[in-house]
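Chemist: pasting the sequence and the predicted model now:
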Amino acid sequence: MDKIEIRNVGVVGLGAMGGQLARHLQEAGFAVIGYDLRAEAMAAAEKSGVEPAETLSNLAARSDLIIIGVGFDSEVEAVIFGDDALLVGARPGTVIAIASTAAPTTMKKIVARASRPDLSFLDIPMCRGEQAAVDGKLLIMGGGDAATFDSCRPAFGTFSNSIHYLGELGAGQVGKLVNNLILWACISANYEGLKLADSLGVESGPLVAALLDSSAHNWAMESGVGALPMPWAEKDMTIVLKEADNARVSLPLSGTIKEVIKGIKIELGQDMPKMSDG
C-alpha cells in the first residue's frame, strides 16, 4: 500500500479524551475538524482552533484520517453507519481509526458491514486516562494494516508518547481488554486489602507507602486511580466476559472482578454511564 499523507484529521467525540486529542493535533499543525452532539463540547473545541463540522458526513468529506472516540460499540456503529454518517461522506483512501474501547469482534463486523475496500480501518484504543490525554502522554495499542498504521503515527504521536502496534484489526482492542482486566483486578485487590487493614486498625496512608515499596506495588495503587470515578469498569469487564464466551475460554476470575468492581462502585456511590454519556 502506498504511504498515506495525513493533513486533515476529523475527531468524532470531543469529550474529556477527544477534546484533548483534537487540541494536540491542532497545536501540532494538523487541520482538525470536530464533531460532537453537545454544543458545549463543540464550543470548547472551537476555542482551541478546531473547525466544526455540521454533520458526520461533512466531517468525513474533509478528513484524511478520522478518529472516533465515543463510549459504546453501538455508538461507534451509529457514527459510521447512521443517516448522514461517516460512510456517506468518506472519500476513497480515508483512514477510520476507532479509539473507543470496543469488542474486537465489533471491529471486524464494522469492516464487513461497511463493504468499502477503498477505506482503511484501524483500532487504536488508548490507556493511561484523562490526565495523560491532557499531557499528550497516552499509550496506544493498535491493530489493522501495518503500513496504514505507520502512515498515521505522526498524527497519533501528537497525543501519545507510547505507540504499540499489535497486529491485525482488533488486536489493539484485545490488548486494551487485557490491560483493563489486569487494571480492574489490581484495583479490586487494592480496595479489599486496604478495607481489611482498616478493619484491623491500620491506617491506609503509612500502609500504602509500605506497599508501594514492596512486591504488592502496582500502577493502580501508585496513581490512586481506584479512588477516582470508574465509569467504564463494568462495560470493560462485560466485553471481556463476552469475548471469552465467544472464544470458549473460561475466565472465572474475570466474573468475580466484575462483581467486585460493581460492589466498590455501589459503596462509592458511582453509577454506570448511560448510552447518552458517550
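Modeler: Perfect, thanks for sending it.

Chemist: only C-alpha atoms from now on, for both contacts and neighbour counts.
Modeler: Noted.

Chemist: select the longest helix from the protein.
Modeler: What stands out as the longest helix in the chain, according to DSSP state H, is helix 171-199.

Chemist: who are the packing partners of that helix?
Modeler: helix 104-114, strand 120-123, strand 138-144, strand 160-167, helix 204-211, helix 219-223, helix 233-247, helix 252-268 (3 or more CA pairs under 8 Å, 6 or more residues apart in numbering; DSSP states H and E).

Chemist: for the fifth one, name the packing helices and strands.
Modeler: Read that as helix 204-211. Using 3+ CA pairs under 8 Å, 6+ apart, helix 204-211 sits against helix 171-199.

Chemist: go on, the fourth one?
Modeler: Of the remaining helices and strands, those touching strand 160-167 by 3+ CA pairs under 8 Å, 6+ apart are strand 138-144, helix 146-156, helix 171-199.

Chemist: angle of the last one against strand 138-144?
Modeler: With axes from the mean of the first three to the mean of the last three CA atoms, to 10 degrees as the criterion, the two stretches helix 171-199 and strand 138-144 enclose an angle of 140 degrees.

Chemist: run the angle between helix 171-199 and helix 252-268 for me.
Modeler: Going by the same axes, to 10 degrees, helix 171-199 makes 60 degrees with helix 252-268.

Chemist: centre of the chain to helix 171-199, how far?
Modeler: Here the centre of helix 171-199 is set off from its chain's centre by 17 Å, with CA atoms, centre = their mean, to the nearest Å.

Chemist: wait, Ile163 touches Met141, no?
Modeler: Yes: taking contacts as CA atoms under 8 Å, Ile163 lies within contact range of Met141: 6.3 Å.

Chemist: the more surrounded of those two?
Modeler: Between Ile163 and Met141, counted using other CA atoms under 10 Å, the more crowded position is Met141 (24 against 16).

Chemist: adding another structure so you can compare the two:
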Amino acid sequence: MTQALNAAGQRAGVIGLGNMGGGMALSLHRAGFAVTGFDPSPAAREALAASGMALVDSIAALVAASDVIVLSLPTSDIVEKVVLGEDGILAHARHPVILLDTSTADPTSTVRIAQALAGSPISFVDGPVSGGPKAAHSGNMTMLLGGDEAVLARLAPALDVMTGKRVRVGPVGAGHSAKLLNNLLCGVHLVAAGEAMRIARGAGLDPEEILKGINAGSGRSGVTEVNYPTWILNDAFNSGFTMKLMRKDLRLAAGLIERAGAGAPLSAEALRLWRESAGDVADSDDFNCIVNYEEKQ
C-alpha cells in the first residue's frame, strides 16, 4: 500500500492534532504520505514531535505543503474561521487542494463553506468519522462522505489509509447530516438501553445475561453490542468521547429536525433527557454515563 500511495504523489496536511486528528496524521505518516501538521496548541504539537512528520506554526505553511488537507476541529464556527478567515486556507490556496472536514459539524455551515469555495482551487468534502481515537490511530475509522464522486476518487489513497469502512451518502453536506442522524440514534439507543437494563435489575435479572439475549435478537443496536460490553457493564466509562461533545452533536441534530419539519416525538423526548442531564452528569464525563441519569434522579 505504501508504494501505491507514494506513486500517487499526494502530500497531506492535518489541521487539529488532538486525539482524532493526531491519530489520522500518524496513520497517513506511517503509510508513506509526506504529512504536515498544524495545531495552535503547543501541547498537541509536542505530542507528535517525535513522529518525524513536519509540524508548522501557520495555516499558510501547511497549505503550501499539502495536496490533501484534513480538518479535525471541534465546532463549525472554528471550521469556518480556519477555511474562510482572513488567514485561512482559502486565502493561501495557490494550487488544487482537496479539503476533507472530518469534524461533526452543522450541515448548513458545511454548505455555506462549499458555496464560498466555488470557483477556488479547493475541492470540499465532508467526512465525519466514527470509531474514536483508537480507530483514528489504527486507520480503521468509519467515514460518512458528502462530495463529488470524482473528487472522492482522487481522495481515495488517503481514505484507504484512514478508514476501515466508508460510505458516500450524497453531495457536500450530506455527510454531516448523516453523522448527526447517527448520533441522534445513538443518543436515543443509550437512553432506551439504560431503561432496559434498569428494568432487568429491578426484576432480579442479570443484566449481562439479558444483554446476551438482546444481542441475539432484533432489539440489538451498536449500543448493546459495543457500548455496553466495552464501557458500561464494566464501569469503565472511558470511550474518549465526552458528554460535552455528544450534547453539542445532539443540539445540531435538534436543528436538523427543526429544519426538516419532521415529526420526531421520540427524538424530542430523548433530547430533553440529554439536555436536563447537564445538572447531574458533567460535561467532562464519558457520554455513556447518560445510561445512569434516570437512576440518579
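Modeler: Okay, I see it. Just so we're clear, the structure is a prediction, and the values are computed from it rather than from any experiment.

Chemist: can you pull the TM-score for these?
Modeler: TM-score for the superposed pair, counting by TM-score structural alignment, normalised by the length of structure 1: 0.88. Supporting figures: 269 aligned residues with a CA RMSD of 2.2 Å.

Chemist: what stretch of structure 2 does the longest helix of structure 1 fall on?
Modeler: Under the alignment (TM-score structural alignment), helix 171-199 of structure 1 falls on residues 174-202 in structure 2.

Chemist: quick one, what contacts the aligned partner of Leu152 of structure 2 in structure 1?
Modeler: Matched across to structure 1, Leu152 of structure 2 falls on Phe149, judged by TM-score structural alignment. Residues in contact with Phe149 of structure 1 (CA atoms under 8 Å, 6 or more residues apart in numbering) are Leu122, Gly142, Gly143, Tyr165.

Chemist: swap in Ala31 of structure 1?
Modeler: Counting by CA under 8 Å, 6+ apart, Ala31 of structure 1 has contacts Arg7, Asn8, Val9, Leu25, Val50, Glu51.

Chemist: can you rerun that using 6 Å?
Modeler: Taking CA atoms under 6 Å, 6 or more residues apart in numbering, we find Ala31 of structure 1 in contact with Asn8.

Chemist: equivalent analysis for the one 3 residues further on, please.
Modeler: With CA under 6 Å, 6+ apart as the criterion, the residues that contact Gly34 of structure 1 are Gly10, Val11, Pro52, Ala53.

Chemist: list the contacts for the alignment partner in structure 2 of the last one?
Modeler: This means Ala53 of structure 1. Mapped onto structure 2 by TM-score structural alignment, Ala53 of structure 1 lines up with Val56. Val56 of structure 2 is in contact with Phe38, counting by CA under 6 Å, 6+ apart.

Chemist: before we move on, what about Lys244 of structure 2?
Modeler: Asp283.

Chemist: now the helices: where do they sit in the stretch 1-150 of structure 1?
Modeler: 18-27, 39-47, 56-61, 73-81, 86-89, 104-114, 130-135, 146-156 (DSSP state H, counting those that start in this stretch).

Chemist: got TSV for these, with distance to Glu192 of structure 1 too?
Modeler: Output for the helices of the stretch 1-150 of structure 1, formatted as TSV (distance: least, CA to CA, whole Å):
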stretch	distance to Glu192 of structure 1
helix 18-27	33
helix 39-47	37
helix 56-61	45
helix 73-81	31
helix 86-89	45
helix 104-114	31
helix 130-135	25
helix 146-156	37
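
Chemist: farthest from the middle of structure 2: give me that residue.
Modeler: Most distant residue from the mean C-alpha position of structure 2: Gly204, 38.2 Å away (CA atoms, centre = their mean).

Chemist: three-state assignment of it?
Modeler: coil (DSSP: H, G, I helix; E, B strand; the rest coil).

Chemist: so what's the most centrally placed residue in structure 2 up against?
Modeler: In structure 2, the C-alpha nearest the mean C-alpha coordinate belongs to Val129, at 3.7 Å (CA atoms, centre = their mean). Residues near Val129 of structure 2 by CA under 6 Å, 6+ apart: Thr102, Thr142, Met143.

Chemist: apart from its chain neighbours, what residue comes closest to it?
Modeler: Using CA to CA, 6 or more residues apart in numbering and skipping the chain neighbours, the partner closest in space to Val129 of structure 2 is Met143 (4.5 Å).

Chemist: quick one: map the one you found onto structure 1.
Modeler: By TM-score structural alignment, Met143 of structure 2 lines up with Ile140.

Chemist: likewise for Gly255 of structure 2?
Modeler: By TM-score structural alignment, Gly255 of structure 2 lines up with Lys242.

Chemist: quick check: the gap between that match and Gly263 of structure 1.
Modeler: Plainly put, Lys242 of structure 1 is 20 Å away from Gly263 of structure 1 if you go by CA to CA, to the nearest Å.

Chemist: same check on Asp145 of structure 1?
Modeler: From Asp145 of structure 1 across to Gly263 of structure 1, the span is 40 Å (CA to CA).

Chemist: Glu192 of structure 1 too?
Modeler: 11 Å.

Chemist: next: Val32 of structure 1.
Modeler: Counting by CA to CA, the gap from Val32 of structure 1 to Gly263 of structure 1 is 41 Å.

Chemist: between the two, who's got more neighbours?
Modeler: Taking other CA under 10 Å, Val32 of structure 1 and Gly263 do not tie; Val32 has more neighbours (28 against 14).

Chemist: give the contact list for that one.
Modeler: Counted by CA under 6 Å, 6+ apart, Val32 of structure 1 has contacts Asn8, Val9, Gly10, Gln26, Val50.
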